[in-house]
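sharing a model that was predicted from the sequence below.
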Amino acid sequence: MKFSLDTFNLDLGETPIENLFLDLMMPTADGEAVKVYLYLYRQVLKNDNNYEFDEDDISKDLGMSLDDFKKALEYWLEVGIISRELVVETGKYNYKFISIRELQLGSKQFYEYNRNEEKFLNKNNNIEMFEKIEDILELPLTNTNIMDILDLQKTTNVSSDLIVKAFEYSKKKTGKMNFNYVFGIIRNWYLDGIRTVEDYYNLLDSEKTKKANIRKKRKYYKPKSGDENKLDIDFKENSEELEYIKNYLAQRNKDE
């Protein structure tokens, strides 16, 4: 049995696929995954490397359920030849096909997919937190930055507002934005029982009160005018005793 290519009298275009994909990746993937990869690859080339896709529309075009489409796409993310980057402003991902040739040559790295990533993302809460942090940093957060922040939040169970406060505190105190320093601040607050911004301000108020009490204790007692008069009266009433003490001390000095 043999195959051959027919000659083409009319060229309607072709979609170039890397041989390494056909030789190495395709044989180990199921049919749904291959179908999704080839379809998306074709659409990216067709739309000048700027294809905005809708999952529902694609799943209908390919005759598969939305869940099957997501599983197929997730398969290539796990293989590492498709990468994705979270766009903080929209809460959506941008995807990219990675050159398998360059992966084999070692000039690029396979994408490291974290399947738990989406479980941490809360569009109504965390996206706002990330936007505030980016405003403080004056730089966009990377996927690694986002996952590190979310992992720390999951471990410490601190509020999103407190994380933003830590970045503000770090910038105000040091003028620098070192993530390890900020994470250290959050861990110290966590050990002090601080979980929210309200806890943070309550602790500040408590510290101010303690310092004020210490300052009060360090002040010397100053008698009131009434007390001073009372002391004068006491001394006058006991003038004979005072005279006796003076004479006693004078005599002892002579004896010595």
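Cool, the structure landed. Numbering: from 1, shown residues only.

CA atoms for contacts and neighbours, from now on please.
Noted.

would you indicate which residues of the helix or strand where K173 lies are buried?
K173 is part of helix 160-174 when elements are defined by DSSP states H and E. In terms of neighbour count (16 or more other C-alpha atoms under 10 Å), helix 160-174 has its buried residues at S160, D161, L162, I163, V164, K165, A166, F167, E168, S170, K171.

and the residue nearest to the fourth one when sequence neighbours are not counted, how many neighbours does it have?
Nearest-residue entry for I163: I186, 7.0 Å, with adjacent residues in sequence omitted and distances by C-alpha to C-alpha, 6 or more residues apart in numbering. Residues within reach of I186, counting by other C-alpha atoms under 10 Å, total 23.

you'd agree I186 is up against V164?
No - the criterion here is C-alpha atoms under 8 Å, and I186 misses it with V164 at 10.1 Å.

which helices and strands does the host helix or strand of the residue nearest to I163 pack with?
Assigned by DSSP H and E, I186 belongs to helix 179-191. The contact analysis (3 or more C-alpha pairs under 8 Å, 6 or more residues apart in numbering; DSSP states H and E) places helix 179-191 against helix 143-156, helix 160-174.

tilt between the last one and helix 179-191?
Think helix 160-174. 120 degrees (axes from the mean of the first three to the mean of the last three C-alpha atoms, to 10 degrees).

after the longest helix belonging to the chain, which helix or strand is next?
Looking across the chain with DSSP state H, the single longest helix is helix 197-218. As assigned by DSSP H and E, the chain's next helix or strand after helix 197-218 is helix 225-237.

after that next one, which helix or strand is next?
Counting by DSSP H and E, what follows helix 225-237 is helix 239-255.

buried ones in the helix holding I186?
Applying a neighbour-count criterion of 16+ other C-alpha under 10 Å, one finds V182, F183, I185, I186, R187, W189 buried in helix 179-191.

now swap in stretch 240-252 and tell me
In terms of neighbour count (16+ other C-alpha under 10 Å), stretch 240-252 has no buried residues at all.

take a look at this one as well, against the first:
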Amino acid sequence: MIIMNFEMQELKLDMGTTPFENMFLNTYLQMADGDAIKVYLLIYKEIYNNNTVDEGKIKRQLNFDDQRFLDAVNFWINMGIFREKKNADGKTYIEIVSLRQMYFGESDQTPSNEINFDKAQRKSMMFENIERIIARNLTPADITRIHETLGEYDQDPELVTEAFRQAREAGNVDVKYVMGYLKSWRDMGITSLNDLRMKEERDKLKKVTGVRTYRRKSDPQMPSDGMSITEKARRKRLQRLNKTEN
């Protein structure tokens, strides 16, 4: 195997630089063909530096006809990287989606920047954990669906990660299917991982205390009320959990 070392040449004259999000490079270079990559890079450069795009200039630069250019644009629309929108005049335009903002979500208007930063960090970790669980990169459509569900159900990012973990054990990590877990938990009033753990503990205790107990008449260890000391302890623990929740 040949190992190559690379170094960046020191610039003597700055002719301009266009920064690209690492999330885009890491996720989409491997799945897009050459035409799509070329069109994306040139459109991004134009909009970043000039705030406008000259389609004719790009077509001439790449020697693309109208259909070839349109196919490349439609690829990114289908991937969710380009988003068709309408302005106040009703004219259609294409918005280039920021993957970084999709991961962190729209900035909330709250008094504390620390709250926003903490939430963004937790969301970023959530998406990393999800991709590790499902062993693939999330698409923009996946990320949008997860963000919308989080916002609608007002649930913690850690609960979303747990939903994907349980879905993987069930053998189905389709995002739409996993959102069903979150809906079920929302209907039960579960908005955090702690809420879920408390419910699981209560269910476990109910299952144990619900088992019928048989004993002999001469058993001196069994109190007259028919419950063993262990069963009484479990019942008290369940009562404490219920009080804590209320």
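Arrived safely. Quick caveat: nothing in here was measured; it's all calculated off a predicted structure.

list the TM-score for the superposed pair.
Overlay of the two chains. TM-score (TM-score structural alignment, normalised by the length of the second structure): 0.46; 137 aligned residues with a C-alpha RMSD of 3.9 Å.

hmm, which two among the buried residues of helix 160-174 of the first structure are most spread apart?
Largest separation among those by C-alpha to C-alpha: S160 and K171, giving 17.2 Å.

which parts of the second structure are strands?
Along the second structure, counting by DSSP state E, strands occupy 82-86, 92-96.

would you turn those strands into TSV with distance to E152 of the second structure and mean neighbour count?
TSV is the format used below for those (distance: least, C-alpha to C-alpha, whole Å; neighbours: other C-alpha atoms under 10 Å):
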stretch	distance to E152 of the second structure	mean neighbour count
strand 82-86	22	14
strand 92-96	24	13
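
returning to what we had before: okay, the angle between the helix holding I186 of the first structure and helix 143-156?
10 degrees.

quick check: angle from helix 179-191 of the first structure to helix 197-218?
Put simply, helix 179-191 of the first structure runs at 70 degrees to helix 197-218, going by the same axes, to 10 degrees.

tell me the contacts of R234 of the second structure?
Counting by C-alpha atoms under 8 Å, 6 or more residues apart in numbering, R234 of the second structure touches L205, T209.

measure it to E200 of the second structure for me?
Using C-alpha to C-alpha, to the nearest Å, R234 of the second structure is found at 14 Å from E200 of the second structure.

just Q121 of the second structure next, same as before
27 Å.

now swap in A163 of the second structure and tell me
For A163 of the second structure, the distance to E200 of the second structure - C-alpha to C-alpha - is 14 Å.

so those two - more neighbours on which side?
A count of neighbours by other C-alpha under 10 Å puts A163 above the other of A163 of the second structure and E200, at 21 against 12.

which residues touch the more buried one?
Counting by C-alpha under 8 Å, 6+ apart, A163 of the second structure makes contact with V178, M179, Y181, L182.

roughly how far apart are E201 of the second structure and K85 of the second structure?
Here the criterion is C-alpha to C-alpha. By it, E201 of the second structure lies 47 Å from K85 of the second structure.

ok, E169 of the second structure next?
39 Å.

just the helices in the stretch 1-150 of the first structure please.
Along the stretch 1-150 of the first structure, counting by DSSP state H, counting those that start in this stretch, helices occupy 19-20, 31-46, 55-61, 66-79, 100-105, 117-120, 126-137, 143-156.

repeat that for the second structure.
Taking DSSP H as the test, the helices found in the second structure are 22-28, 34-50, 55-62, 66-79, 99-104, 113-134, 140-153, 157-170, 175-187, 193-209, 229-245.

and these, which is most packed in?
Ranked by mean neighbour count, these are led by helix 157-170 with a mean of 19 (mean count of other C-alpha atoms under 10 Å).

quick one: the helix holding K173 of the first structure to helix 126-137, angle?
Going by the same axes, to 10 degrees, helix 160-174 of the first structure makes 10 degrees with helix 126-137.

which strands and helices sit next to helix 160-174 of the first structure?
With contacts defined as 3+ C-alpha pairs under 8 Å, 6+ apart, helix 160-174 of the first structure has these neighbours: helix 126-137, helix 179-191, helix 197-218.

put together TSV for those, with distance to K236 of the first structure on each row.
Listed next are those as TSV, based on distance: least, C-alpha to C-alpha, whole Å:
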stretch	distance to K236 of the first structure
helix 126-137	71
helix 179-191	61
helix 197-218	32
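
can you tell which of these is closest to T155 of the first structure?
Among those, helix 179-191 sits nearest to T155 of the first structure (C-alpha to C-alpha), with 9.6 Å.

and the residue nearest to D56 of the first structure when sequence neighbours are not counted, how close does it get to V36 of the first structure?
Distances taken as C-alpha to C-alpha, 6+ apart place L66 nearest to D56 of the first structure, at 6.2 Å, with adjacent residues excluded. Separation of L66 of the first structure from V36 of the first structure (C-alpha to C-alpha): 12 Å.

swap in K173 of the first structure?
50 Å.

then I163 of the first structure?
39 Å.

before we move on, what about L20 of the first structure?
17 Å.

mind checking which of these two has more residues around it?
V36 (22 against 13).

ok, the more buried one touching D68?
No - checked against C-alpha under 8 Å, the pair V36 of the first structure and D68 is beyond contact range at 9.8 Å.

still on that earlier bit, contacts only, for the residue nearest to D56 of the first structure.
Listed by C-alpha under 8 Å, 6+ apart, the contact partners of L66 of the first structure are E55, D56, S59.

got it, and K85 of the second structure?
Contacts of K85 of the second structure by C-alpha under 8 Å, 6+ apart are T92, Y93, I94, E95.

and which of the residues you listed is nearest to N74 of the second structure?
Distances from N74 of the second structure to the contacts of K85 of the second structure, taken as C-alpha to C-alpha, are shortest for I94 (10.7 Å).

ok, and the closest non-adjacent residue to that closest one?
Excluding its sequence neighbours, the residue lying closest to I94 of the second structure (C-alpha to C-alpha, 6+ apart) is E84, at 4.6 Å.
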